[in-house]
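J.: okay, sequence plus prediction incoming.
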Amino acid sequence: TSHDELDADETIQEEVRNAARSLAEAVVERRAGRFRQIGIGLEDPREK
């Protein structure tokens, strides 16, 4: 897979954004001393 193909693949980009959102949410929750499921409400941009 070339960089141009990855740049053009919007579903991959959305998956990366979702991963970043989940990580940021997990950091906030952990720092607050809470443990809960992360990423609720994020839509999977492509079928697995």
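T.: Sure, I can see it.

J.: going forward, measure contacts and count neighbours with C-alpha atoms only.
T.: OK.

J.: and residue 26, how far is that from residue 12?
T.: 21 Å (C-alpha to C-alpha, to the nearest Å).

J.: take the one below as the second:
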Amino acid sequence: MAEHKHGEMDISVQQQTFDTFIKFVTRGAIVIIVGLVLLALVNG
């Protein structure tokens, strides 16, 4: 088995996936908060 060497793996795909996930979660949270604010305004 090959010896593991720290820092040599290409992680660009993982970084892109993580960035996309963070954008999705952030936008989802914003949509939910805006929806809750609108519901609060409509129901007075």
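T.: Cool, the structure landed. Predicted, not measured: the structure shown is a model, and the values here were computed from it.

J.: residue 26 and residue 12 of the first structure - which one has more neighbours?
T.: residue 26 (18 against 14; other C-alpha atoms under 10 Å).

J.: that one maps to what in the second structure?
T.: Matched across to the second structure, residue 26 of the first structure falls on residue 28, judged by TM-score structural alignment.

J.: would you list every one of the helices in the second structure?
T.: With DSSP state H as the criterion, the second structure has helices at 12-43.

J.: center of it, which residue is that?
T.: Nearest to the mean C-alpha position of the second structure, counting by C-alpha atoms, centre = their mean, stands residue 22 at 1.6 Å.

J.: and that residue, how far from residue 29 of the second structure?
T.: 11 Å.

J.: do residue 12 of the second structure as well
T.: With distances taken as C-alpha to C-alpha, residue 12 of the second structure is found 26 Å from residue 29 of the second structure.

J.: same thing with residue 43 of the second structure?
T.: The spacing between residue 43 of the second structure and residue 29 of the second structure, counted by C-alpha to C-alpha, is 21 Å.

J.: higher neighbour count, those two?
T.: residue 29 (12 against 6).
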